[in-house]
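> Sharing a model that was predicted from the sequence below.
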Amino acid sequence: MSSASAQPPSVCAAELAQRRLMECECLAAMYGPMAGDAGDRSSFEVVNPDVERELRAAVDAWEASGDSVAAALSVRAVSAPLRVSLTLAVPSASGGEDEPGEPGGSGPDRTPGRGTVTLGASLPTNYPAADAPALELSATHLSRDAITRVLRELRSLASERTARAAPDGFECLSELAQAAADLSAAAAAADDEARRRAAESNLGANGDGDGGDEGRAHAVVRIDHMNDGKGYTKTLRRWSRELAVDARVFYARESSGEVPKGSEGSIEGPPSGPQGRVEGVYAVLGGDGDDVRSFLTRLRTEFVDVDARGARCKERKSTVMCLRRAGVVKPGEERVPRFDGFECEGYVGADGLEDALARFNLLHVGAGAQRFQPAG
């Protein structure tokens, strides 16, 4: 149904604006900073507060004067639709039952590995009486196909509550928020179950699991430097957990003493990972091919480090040395061994880096100028 065919009389425009503003106030009370749940990652904001102020001024004038026609003209003169953003912590598929938290944490995490989903809504002039909000959806953990499916259902629900319920319509953002969380939890659970069954199938078909490589991939990426080694690797660890991508991060460190006799390099470093600025970083990744690619995409598109002024920045000096299906090896080399979880290791010198990459049979990644180069 088009907005032209279902457009309510102009005298209703101020009332509709009032309903939009009241709905935003309710959502701010439910999900805003004063909601009171310190463990929740949910948040709500009006993306264009200038539009909110214009609408509020028109509604205040209408309430003071009672001139609906003048107020309607003021509302329709507002330059853009009101836009809001709602970020929700995705609940566990069990409906909120306790699950293990982070290692070393003080208690259970409400959303271990589930991340968040962000619902964006643009509220047109005739919302909620006739036009449905225009919706966008993003998530920290869902695949593109899962996001598309969830968004399709949310748009159908929004249309049912507004355009199909004209002339009065229905304020639906709180219902959409709950549906977004529930649908995302179900999608995440389905993805987890699919990965579990695929892993079991591979193990069953390949005995000890060494050959269960269908769909899996390995990558080696070189990161020139990290200004904030601790914060950077914390982000990589979170991506590893959210995307189910196993990772080993090697970074150059200055030798703290005499190099052991008989060796010109060594692997060392605290288990907590790098601190401060580090250089010559190499990340070895393993997992489902799509998940590994998502990891590499995040590395180039999301904030991971800080610049010299301390401002957050994206990674612009990384090089993917190789990205290939698991089991694909160069002549004379062996397969990459299985590894799990996320770990950081420091290395000293070229030999230390060679030892690290050789343990994963990835010593000869890249070619020519793209072959690995130790820091310094």
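Yep, that arrived. Numbering: from 1, shown residues only.

> only C-alpha atoms for contact and neighbour calcs from this point on.
Will do.

> and the nearest residue to residue 268 once chain neighbours are set aside, helix, strand or coil?
In this structure, residue 268 finds its nearest non-sequential neighbour in residue 346, 5.0 Å apart by CA to CA, 6 or more residues apart in numbering. Following DSSP: H, G, I helix; E, B strand; the rest coil, residue 346 is assigned to strand.

> burial count for residue 346?
24 (other CA atoms under 10 Å).

> Then residue 297?
11.

> so which helix or strand takes in it?
Using DSSP states H and E, residue 297 maps to helix 289-301.

> And residue 135, by the same measure?
strand 134-139.

> after that strand comes which helix or strand?
Past strand 134-139, the next helix or strand by DSSP H and E is helix 144-161.

> list the buried ones in that following helix?
146, 147, 150, 151, 154, 155, 157, 158, 159, 160, 161 (16 or more other CA atoms under 10 Å).

> do the same with stretch 62-76
62, 68, 69, 70, 71, 72, 74, 75, 76.

> about what we covered before: can you tell me which of the buried residues of helix 144-161 lies nearest to residue 174?
residue 158 (10.8 Å; CA to CA).

> Helices of the stretch 151-300 of the chain, start to end?
173-205, 229-243, 289-301 (DSSP state H, counting those that start in this stretch).

> one more structure, for comparison:
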Amino acid sequence: MSDDAERRADEISALIVIYDDACEVVSDSRARVTLKDDVDDSKCVVELRLGENYPSSAALEVCSTSTETLTREDEAKLLSRARACAEACAGAESAYDVLTETESVFREVSANARREARREAVKAARAKEAVEEEYHAVVKIDHMNDSVGYLKLLRKFCESSGVGARVLHAEPPEGAGKRVEGVFVALSGSNDGIKTFISRLRTEFVDVDAKGVKCRERKATTLCHRANSTVKVGERAVESFSGFETLEPYATENDLEQKLALLNLLHVAVSARIAIVARHVNRPLARAFKPSHRQPRASLVLARTVRLLRVIHRRGHLRAQLYLYIVRTAHAVEAVAARETTARRALHRAHGAWMGGMTTRTTTSVNSSGASRAYVAHSASEGTATMRFAKDVFAGTCGGITVTLLGHPFDTVKVLLQTQSSKNPVYSGAVDAASKVIKQEGFKGLYRGVTSPLAGQMFFRATLFFSYARAKEFVGVSPDDPLSYAKAGAMAWMAGTFFESPIDLYKSQWQCQLIKAKADPKYVSPYNSVVDVVKESIKHNGIRGPYQAFGATLTRNLPAGAVYFGVFENVKNQFAAMNADGKATNAQIVLSGGIGGFFYWSLFYPIDVVKSALMTDAVNPAQRKFSGFFDAAGKLYASGGVRAFYRGLVPCLLRASPANAGMLFTVDYVRRLID
């Protein structure tokens, strides 16, 4: 018997002693060992083959590992780890080591599988509970200007979300057209379905404003949202309903209360309601209508009503009942104000006092009569377009400042790498370019030429985001149509190109002077400032001077703008849909902006390289190297192949995510802040 054969026989004997009945000797060179997990008594059978040249020159062969509890993927992982251990121990007896390692991995994988099974069981239980549990909600909408179109959209939301709805609204006055007010929407269905309905109500264009322009719902309040099984003492569980139905309009508050009571949404006793109100208001409600020497009676009641409204806003399901109480209080205020106005007018007519006339006009403004509302609405509609323009411009200006300050150093490095010679490069990469600029000119060297883009980007971004806001209204964007944001983005960037192209041209021309000076120490820049670049371009090209490489800029901006805003808006909408309040958080907006910026540059960078080559070409047509877009692309390819179109990609991508994330977050945050 050879030495290897003796060693194999001894090793099999050792396995029999160690594993006893769990070790089965199939032949002189094969053994089958059963490993056990003590936690759940699961077993793993490992079959080993001790080859002819094992253990001196060959590794132990792990033929198979089989279990009854693990998936095929986990079994494959187990077999791979066992074979890796056998290969690592080649040249020595390794059966026990391999079995020990396999047993450890088997127990680890089994533990992970048990944890995953428990998680899946919990998820399934929660999903089952969520499916079985019915919820209800009541949403109050102040008004619908286009009630026909609005109700069609609500029906569509209900069908896609799988919830039932009952719509109540006040009886419209004569001559109101399609406008209705005092709308209550009662919802019934799954919790996720109701959340989806409310989210779409707040984020999509559902109505039109006074000028007929599509707008979102900004005056919707969720009065209650809870499970049907959430029943307090003295209440009756709310019954589920399905389908979409618009109930008959209500004429009075009592009529509304009766209709809500039919849906079992008014199950709080009157005594409980008054007790809660009295507990949260400084003085009893009975004293609200007593005269005061400090305030007019109507103003005092209005102040206390506002205070009560703030309390009610936080009271969940009780809001529907208390809202009816506030409506009655408001009507009482109007009656009091009307009586005071009539009395003061009579007094002023008797005495002819000018000061009294001023007081009368003040009191009349407190009274919410139809004429006053019409005047205020008319004034608001006149200033709406101007205010929207001012808000969009201001938010875009803030975004332009942010993107310039964050991205200009990266942009400087990108232009230096794009415009350097392929045969005699000055910089080996992005880090080398940045370090050399900082070493020679300090950190401010990275901001060389920032004057033009800082001034221009504020104007360009203001124009871009104003155009994007108008384009969204024109297209009628909706989360249900992801391409609608891409269409609006392409339209906005097409308009913005007319302002971006001159800014980019003068910035690139000024930055290019640095690379030319580094490549040729004897080179003397013909420009002392950005103003000299502007003068030179207009001198040689006239009014077309600022639009050098305009075609290349437009070629990049149309598809890139569609991707930029399309990705940003759709990713942000996905985040918003996952949140309970239907709004994306600040961190999610920043992440959405970073993703949009990354796709903007990574997909269309070669076109940007051609654009940069055309923009850094001589402003004098007689001295230019390129005759057009395709000529520039051909010469770039001849000089460096495909790699020539990706010079400066690294600093560009490093710039894209933080700069665009910061800009889009700034615009979104400022817009929400000033709204």
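Perfect, I can see it now. Please read these numbers as outputs of a predicted model, since none were measured by experiment.

> For the two chains, what TM-score is obtained?
Overlay of the two chains. TM-score (TM-score structural alignment, normalised by the length of the first structure): 0.37; 152 aligned residues with a CA RMSD of 3.2 Å.

> and the closest residue to residue 82 of the second structure other than its chain neighbours, what does it touch?
Excluding its sequence neighbours, the residue lying closest to residue 82 of the second structure (CA to CA, 6+ apart) is residue 102, at 5.5 Å. Listed by CA atoms under 8 Å, 6 or more residues apart in numbering, the contact partners of residue 102 of the second structure are 78, 79, 81, 82.

> mind listing which of those are in helices?
Residues of these located in helices (DSSP state H): 78, 79, 81, 82.

> got JSON lines for the buried residues of stretch 62-76 of the first structure, with secondary structure too?
Compiled in JSON lines, these are given as follows (three-state DSSP):
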{"residue": "62", "secondary structure": "helix"}
{"residue": "68", "secondary structure": "helix"}
{"residue": "69", "secondary structure": "helix"}
{"residue": "70", "secondary structure": "helix"}
{"residue": "71", "secondary structure": "helix"}
{"residue": "72", "secondary structure": "helix"}
{"residue": "74", "secondary structure": "helix"}
{"residue": "75", "secondary structure": "helix"}
{"residue": "76", "secondary structure": "helix"}
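
> The residue nearest to residue 566 of the second structure when sequence neighbours are not counted: neighbouring residues, count only.
In space, and not counting its chain neighbours, residue 566 of the second structure is closest to residue 486: 4.3 Å by CA to CA, 6+ apart. Other residues within reach of residue 486 of the second structure by the criterion other CA under 10 Å amount to 26.

> I'd assumed residue 568 was in contact with residue 486 of the second structure.
No - assessed by CA atoms under 8 Å, residue 486 of the second structure is found out of contact with residue 568, at 9.7 Å.

> sorry, back to before: any idea which of the ones in helices among the contacts of residue 102 of the second structure is the one closest to residue 533 of the second structure?
Using CA to CA, these come closest to residue 533 of the second structure at residue 81, 66.3 Å.

> quick one, what contacts that closest one?
101, 102, 105.

> So the last one, which state does it fall into?
Look at residue 105 of the second structure: counting by three-state DSSP, its state is helix.

> Tell me how far it lies from residue 77 of the second structure.
Applying CA to CA, to the nearest Å, the value for residue 105 of the second structure to residue 77 of the second structure is 9 Å.

> Could you do the first one as well?
From residue 101 of the second structure across to residue 77 of the second structure, the span is 13 Å (CA to CA).

> With the second one instead?
Remark: distance between residue 102 of the second structure and residue 77 of the second structure (CA to CA) = 10 Å.

> Mind telling me what element residue 633 of the second structure is part of?
helix 629-640.

> can you pull the buried residues of that helix?
629, 632, 633, 636.

> what's the answer for stretch 342-357 of the first structure, then?
342-357.

> So which of the residues you listed is the closest to residue 324 of the first structure?
Looking across those and measuring by CA to CA, the closest to residue 324 of the first structure is residue 357, at 15.7 Å.

> And what about that closest one, helix, strand or coil?
Assignment for residue 357 of the first structure (three-state DSSP): helix.

> Apart from its chain neighbours, what residue comes closest to residue 571 of the second structure?
Spatial nearest neighbour of residue 571 of the second structure, chain neighbours left out: residue 592 (5.7 Å); criterion: CA to CA, 6+ apart.

> Where do the strands of the second structure begin and end?
Using DSSP state E, the strands found in the second structure span residues 23-25, 30-37, 42-49, 61-67, 135-144, 164-168, 180-189, 205-208, 214-216, 220-227, 244-246.

> mind checking which of the ones you listed is nearest residue 73 of the second structure?
strand 61-67 (11.7 Å).

> ok so, going back, distance to residue 551 of the second structure for the contacts of residue 81 of the second structure - can I get that in CSV?
What follows is these, written out as CSV (distance: CA to CA, whole Å):
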residue, distance to residue 551 of the second structure
101, 65
102, 65
105, 62
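
> Let me know the closest of those residues to residue 136 of the second structure.
Closest approach to residue 136 of the second structure among the contacts of residue 81 of the second structure (CA to CA): residue 105, at 49.3 Å.

> For residue 330 of the second structure, see how far away the spatially closest residue to that closest one that is not a sequence neighbour is.
Closest residue to residue 105 of the second structure apart from its sequence neighbours, by CA to CA, 6+ apart: residue 78 at 6.5 Å. As judged by CA to CA, residue 78 of the second structure and residue 330 of the second structure stand 74 Å apart.

> higher neighbour count, these two?
residue 78 (24 against 17).

> In this model residue 106 seems to touch that one, though I could be wrong.
Yes - the pair residue 78 of the second structure / residue 106 is scored as a contact, 6.6 Å apart, by CA under 8 Å.

> Tell me who's in contact with the closest residue to residue 62 of the first structure other than its chain neighbours.
Among residues not flanking residue 62 of the first structure along the chain, residue 71 sits closest, at 5.3 Å (CA to CA, 6+ apart). With contacts defined as CA under 8 Å, 6+ apart, the neighbours of residue 71 of the first structure are 11, 13, 14, 58, 59, 61, 62.
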